[in-house]
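[1] with the sequence up front, the predicted model follows.
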Amino acid sequence: MSNTSIQEKNYKRFITIVSIVIPLAVALLFRVNLRELGLDVEPLRFLPPIYASINALTAVLLVASVVVIKKGNRKLHEQLNTVAIVCSVLFLIMYVAYHMTSNSTKFGGEGVIKYIYLFILFTHIVLSIIIIPFVLVTFMRARLGKFPEHKKIAKITFPLWLYVAVSGVVVYLMISPYYV
């Protein structure tokens, strides 16, 4: 078995584990509220605008990444995507930390706007789970030098990831008036 095949097998194993563990861990941790468990922790109420900003930055990085690769700058493209992945991980950590220390905020809008909010929130959540293996496979293919395969999946990954990043900001903007 070649070194590339071994690397690819290891990447695939890692991607499978991460793609299962992250959504499960988030679902479990989302149900844990440290304050309700009697721990004396301050609610991290300052985090939502920060993680919404990180989502916005992720969207900008993704668009910039596509622009630079179309100009042939592979190195900068790789760097921008790596930073976008780091931003997504930071978002996830802050999101979980916020929900572990604060009560969930209910959307207070009524009528059609409530259904629009719920649609955006639902699609954001579902796609944020689906996007994990797409991002990791896209990244893996580039790391292994499989650029035709990378480009093929990136055409799917990019719009999904961009939607998740932008919809995260929209969800924040829609619910922010209802934070206590």
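    Done, it's in.
[2] going forward, measure contacts and count neighbours with C-alpha atoms only.
    Fine.
[3] which secondary structure elements does the longest helix seen in the chain sit against?
    Counting by DSSP state H, the longest helix found in the chain is helix 112-143. Under the contact definition 3 or more CA pairs under 8 Å, 6 or more residues apart in numbering; DSSP states H and E, helix 112-143 sits against helix 3-30, helix 147-175.
[4] okay, pairing it with this:
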Amino acid sequence: MEAVAKNEKKIKIWITILSVAIPLVVAILFGYKIPNVEPLTFLPPIYAGINGLTAILLIIAVLAIKNGKQKLHQNVMTTCIVLSVLFLVMYVAYHMTSESTSFGGEGFIRYVYFFILFSHITLSIAIIPLVLITYSKTYLGDFEAHKRWSKYTFPIWLYVAVTGVVVYLMISPYYS
């Protein structure tokens, strides 16, 4: 029991560090442009596709666990985490090599776009500790806590994945 508590304490420290460091590093790198590098303009549709695939896999993972397929659930969720990391690397690489694209829509649709974008960004920051906590509960063998955390993590992560695609579709006509 003491070893589990010690592991949990270490994991909480790492979750806290990563939950602060990842958004901070992304924000810093987002503002840095790599000089004399060809813009990676091919990346936005790829990372939007990764978001779409993540959304589909999240639903598959929920269906798998509801049907008692724990190993499938575990594999799909691990894939979702890997895809999210891959998305983040591509997103940062794009923004470090390309100028930001301004949304060109006007009127009501502009408000809709910025609402979706703001909620997407805010929740993409919030999802980091939620995913790490939920995943850590499984690692620690506390499946009841994993299940409780999943009820919050799943819909937020799904929202972030789906709105990532929506944001891309809304801004893609304005890429130069």
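    Received the coordinates, thanks. Please read these numbers as outputs of a predicted model, since none were measured by experiment.
[5] now what about the TM-score between them?
    The TM-score (TM-score structural alignment, normalised by the length of the second structure) is 0.98; 176 aligned residues with a CA RMSD of 0.8 Å.
[6] pick the most buried one from the helices and strands packed on helix 112-143 of the first structure.
    helix 147-175 (a mean of 18; mean count of other CA atoms under 10 Å).
[7] ok, Ala55 of the second structure - how many residues close by?
    For Ala55 of the second structure, the neighbour count with other CA atoms under 10 Å is 23.
[8] the counterpart of it in the first structure: which element?
    Ala55 of the second structure maps onto Ala59 in the first structure, with residues paired by TM-score structural alignment. Here Ala59 of the first structure sits within helix 47-70, counting by DSSP states H and E.
[9] how far is stretch 116-131 of the first structure from where the chain is centred?
    How far stretch 116-131 of the first structure lies from its chain's middle: 11 Å, per CA atoms, centre = their mean, to the nearest Å.
[10] what do you get for stretch 152-163 of the first structure?
    13 Å.
[11] same thing with stretch 93-109 of the second structure?
    19 Å.
[12] with stretch 139-155 of the first structure instead?
    19 Å.
[13] corresponding residues in the second structure for that stretch?
    Going by TM-score structural alignment: stretch 139-155 of the first structure matches residues 135-151.
[14] what's the closest of the helices and strands packed on helix 112-143 of the first structure to Lys106 of the first structure?
    Minimum separation from Lys106 of the first structure across these (CA to CA) falls at helix 147-175, 7.6 Å.
[15] excluding residues flanking it in the chain, which one is nearest Thr101 of the first structure?
    Pro43 (4.7 Å; CA to CA, 6 or more residues apart in numbering).
[16] any idea how far the equivalent of Leu169 of the second structure over in the first structure is from Ser53 of the first structure?
    Matched to the first structure by TM-score structural alignment, Leu169 of the second structure sits across from Leu173. Shown here: Leu173 of the first structure relative to Ser53 of the first structure, a distance of 11 Å by CA to CA, to the nearest Å.
[17] now swap in Thr123 of the first structure and tell me
    Relative to Ser53 of the first structure, and taking CA to CA, Thr123 of the first structure is found at 19 Å.
[18] OK, contacts around Ala52 of the first structure?
    Listed by CA atoms under 8 Å, 6 or more residues apart in numbering, the contact partners of Ala52 of the first structure are Phe91, Gly168, Val169, Tyr172.
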